[in-house]
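Participant: Next come a sequence and a model predicted from it.
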Amino acid sequence: MPSGSVVAKDIVLGASVQLTGPVANTGRYYRDAYQLAIEKINAAGGVKVGNESHTLALKLYDNQSDVNLSVRQYTQLVSQDKVDFLLGPFASNFALADSAVSEKYRIPMVQGGGASDQIFSRNFKYIFGTLAPASNYFGSTIEMLKGLDPAPKSVALLYADDAFDVSVAEGTRPKLKQAGLTLAMDERYSTNATDFNSLLSQIRSKSIDAVLVAGHETEILNFVRQAKSLAVAPKMYSFTVGVPSEDFRKALGNDADYAFGMTAWLPSADLKDRWFGDAAQFAAAYRAKFGYDPDYHAASGVADVEALVQAVETAGSIDPEKVRDALSKVKIDSLYGEIAFNESGQIDLPQIVIQVQGNKLVAVYGANGKIAQPKYPMPSWNAR
């Protein structure tokens, strides 16, 4: 090394993620996405701040799927570990609590794990989110419902009692009404519920046509298994999570067939990216490194890192306030889509309706209408 040269210090990103506990299966997407993004950016020369190149480093804790522990860990990241910027946890109730730490200490947090409208309704200045609003998660699904033949006459809305799922339900009700669909069941259930038998019995007794479920992956696995055991088969069911995940489809096998879901992201070569080339190349690199396919959680996690890097480079500084101001103006193409935050700090990407058709995941409905023919109505379990 030439005499007198200075090694630029690392820019340290801190996060607390669910690596153990009930939602670890989704939490790992964020750990893996953060690591892969940081490796890729460092390999390409790191982050340019003025005339200096900095490498990125990650300080990561396991919150064990415990919100209180997560808040303590974010406080430690900022006050003791002195990280430069924050990346988020998975799940809206975590992001809701943890973002209060970033706001208190005035350190930007970019998170792609919490979509609840509540997170962004508090006039916080230091929280930015790369998931579209939870209130519109079923928006494209409801548009699709209107064009199905035979049209569903009655709809059940089931949702867990956490911040994300409550926001989904609050946004879904007026959309169903606007679409002229009858909400025949509107039921809230406990987060991490394992018994859906009474709700399924109501679905059968009320002859519900379409069932919309906002919940977590483990809840939805239980819901589908119990629907089969009770032989409850409405014309369709759609879930906020699970369907895009390879693990979900493996866990259910043939029983996942016909399930509708949603995603704001598919690994298309059309989504160009500064570091990975495009989303298809990212998906291949992710699979090669971690042995499983990324879904929108992983793509969103990478977008968090990229947005922060872009803001640091635009600001020409690692001063938290200057980077916050740069984040509010970020507008970049990424493997996840265009990243541009609104005044509340959230982005808006339309949800693509997807369906398990045999052993394939098929995009069936998007922002511009029908993409492919959905398999509808769903047959009874014994007719499959």
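Facilitator: Sure, I can see it. Numbering: from 1, shown residues only.
Participant: C-alpha from now on. contacts and neighbour counts both.
Facilitator: Noted.
Participant: show me where the chain has helices.
Facilitator: Assigned helices in the chain, in chain order: 24-43, 67-79, 92-105, 139-146, 163-178, 197-205, 217-229, 246-252, 279-290, 296-315, 320-329 (criterion: DSSP state H).
Participant: In the shortest one, which residues are buried?
Facilitator: Spelled out, it's helix 246-252. Buried residues in helix 246-252, counted by 16 or more other C-alpha atoms under 10 Å: D247, F248, R249.
Participant: let's bring in a second model and compare:
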Amino acid sequence: MVGLVKRGLGACLGAALLCLAAGVQAQAEGKPIRLGMIDGLSGPFANAGDAVVRNLRLSIERINASGGVKLPDGQHPLELVTFDSKGNVDESLIQFRSLVDKRIPFVLQGNSSAVAGALVAAINRHNQRQPDARVLFLNYSAVDPTLTNENCSFWHFRFDASSDMRMQALTEAIRGEHGVRKVYLIDQDYSFGHQVARSAREMLAAKRPDIQIVGDEFHPIGKIKDFAPYIAKIKASGADAVITGNWGNDLTLMVKAAREGGLYARFYTFYGNGLGAPAAMGDAGVGRVLAVAEWHPNVGGAASDAFYQSFRARYPDPRDDYVHLRMQMMVEMLARAIEQAGSTDAVAVAYALENMRFTNGFHDATVRADDHQVLQPLYVSAMARQGGAVRFDNEGSGYGFRTVKKLKTAQTTLPTTCRMERPAAR
């Protein structure tokens, strides 16, 4: 492992409590390399956008504290510039125009696959029309599989697992849970939610044909304030498990309604380990709420613990406790790719990212060149009271998550149908 990942995480990880708390200043004095984040910072999913900002800022601070990004003309700090999309496609495209007008070379986005799809199309057009001002799209959370299959783009890289990869992990956990007989699917009514439901049906049919799907429902995204009627229908169906890709307040409000409505089914979720969900469920969620992610704080090991503790030192307020390894990994890998390319040119940086490997002592990931999908292990974890193996709780709730199944990279890797058009390397 060489370059910025070693310098950033390796040098600063163990000493993060000291180097960040002491306010170590970047030594880089060159013009900042700007990263433009387009995401919802107001509206119903503002809490998810704020969580992203915290994760990105911490990674940028680590890199800048170790000297920034080395280019032929010297060291350059990274700088995060945020653009509020208000969580909708039209506003995201308006903000994208503002971003390119400011000559920012890198677009960061993730909270909405619908937005990501629109951005990919806009970036494809922009880069074709303005080859001297191309931009690169780094996706940290938009998990619609089409983004790395039929709608793949040379200008797009995804650092999160696709929804199919996440469902692969969840259904592997369900495969051995013989108490699960009836499953209710409930998701947000847009492209991502429909992909989650489709893959759940297909994978359950292949792995557990004995399971009965007793409900398959979609609800408006970001508009439901009271999920009690939905919970009543789930209870009436006799479901002993719920599978959902809901995120943000749509998940928090749903699990809160489940607790208040006395629904004791298992919740197999993509994002049930933060943004208020554990506290909303309380004791009713212990052993019943499961989540899937590339990492969680109770994975174990000195390097993992140091990584998590450095985040908590930087953001001590329990309300800010929502850590995404993939977002910090993304910034580390981008910085190293810029160094390898010797510039911020989108074509050169993209080719440097292809086949790049990230290792940090507790996680190992690789960028697949065929479709620009990051391949990595995934953990399925279950909610538990803090104590014993659950050393760290979530958001000061007294509840954390413990690993129930780890899937190696080979188990989460799925084929791609991507047929990518590639520009000539510079």
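Facilitator: Yep, it's here. Worth saying up front: this structure is predicted, and the values here are computed from it rather than measured.
Participant: Can you give me the TM-score here?
Facilitator: TM-score for the superposed chains, counting by TM-score structural alignment, normalised by the length of the first structure: 0.83, backed by 353 aligned residues with a C-alpha RMSD of 2.6 Å.
Participant: counterpart of L353 of the second structure in the first structure?
Facilitator: The alignment partner of L353 of the second structure in the first structure, by TM-score structural alignment, is L327.
Participant: ok, how many other residues are close to its match?
Facilitator: 27 (other C-alpha atoms under 10 Å).
Participant: what's the burial count for L60 of the first structure?
Facilitator: 18.
Participant: Excluding chain neighbours, what is closest to the aligned partner of it in the second structure?
Facilitator: Aligned by TM-score structural alignment, L60 of the first structure pairs with T82 of the second structure. Once flanking residues are discounted, T82 of the second structure sits nearest to M37: 4.8 Å by C-alpha to C-alpha, 6 or more residues apart in numbering.
Participant: For the one you found, list the residues it contacts.
Facilitator: Applying C-alpha atoms under 8 Å, 6 or more residues apart in numbering to M37 of the second structure gives the contacts L80, V81, T82, F83, V107, L108, Q109.
Participant: Can you flag the buried ones in those residues?
Facilitator: L80, T82, F83, V107, L108, Q109.
Participant: So which of those belong to strands?
Facilitator: L80, T82, F83, V107, L108, Q109 (DSSP state E).
Participant: Report the separation between the first one and M37 of the second structure.
Facilitator: Put plainly, it is L80 of the second structure. 7 Å (C-alpha to C-alpha, to the nearest Å).
Participant: which one of the helices of the first structure lies closest to S238 of the first structure?
Facilitator: helix 139-146 (8.1 Å; C-alpha to C-alpha).
Participant: which residues in the second structure does that closest one match up with?
Facilitator: The aligned range for helix 139-146 of the first structure is 168-175, by TM-score structural alignment.
Participant: What sits closest to the match of L353 of the second structure if chain neighbours are left out?
Facilitator: Closest to L327 of the first structure by C-alpha to C-alpha, 6+ apart is A311, at 5.2 Å.
Participant: Map that neighbour onto the second structure.
Facilitator: Under TM-score structural alignment, A311 of the first structure pairs with A337 in the second structure.
Participant: distance of the residue most central in space within the first structure from T263 of the first structure?
Facilitator: The structure's the first structure has its C-alpha centroid closest to H297; by C-alpha atoms, centre = their mean the separation is 4.3 Å. Counting by C-alpha to C-alpha, the gap from H297 of the first structure to T263 of the first structure is 9 Å.
Participant: dump the residue contacts of the match of A311 of the first structure.
Facilitator: V349, A350, A352, L353.
Participant: Surely the second one and L138 touch.
Facilitator: No. A350 of the second structure is not in contact with L138 according to C-alpha atoms under 8 Å; the separation is 10.1 Å.
Participant: just the contacts of M37 of the second structure now: which is nearest K207 of the second structure?
Facilitator: Closest approach to K207 of the second structure among those (C-alpha to C-alpha): Q109, at 33.3 Å.
Participant: which position in the first structure aligns with that closest one?
Facilitator: Under the alignment (TM-score structural alignment), Q109 of the second structure pairs with G88 in the first structure.
Participant: Chain neighbours aside, what residue packs nearest to its match?
Facilitator: Q111 (4.0 Å).
Participant: how close does the one you found sit to G345 of the first structure?
Facilitator: Taking C-alpha to C-alpha, one finds Q111 of the first structure at 10 Å from G345 of the first structure.
Participant: Please enumerate the shared neighbours of these two.
Facilitator: I127, F128, G129.
Participant: Just the buried ones among those, please.
Facilitator: By neighbour count, with 16+ other C-alpha under 10 Å, those hold I127, F128, G129 as buried.
Participant: ok, those residues vs V243 of the first structure, which is closest?
Facilitator: Using C-alpha to C-alpha, these come closest to V243 of the first structure at G129, 22.1 Å.
Participant: give the contact list for the closest one.
Facilitator: Neighbours of G129 of the first structure in contact, by C-alpha under 8 Å, 6+ apart: V110, Q111, G112, G113, G114, A115, D304, F341, G345, Q346, I347.
Participant: cutoff 7 Å now
Facilitator: By C-alpha atoms under 7 Å, 6 or more residues apart in numbering, the contact list for G129 of the first structure reads V110, Q111, G112, G345, Q346, I347.
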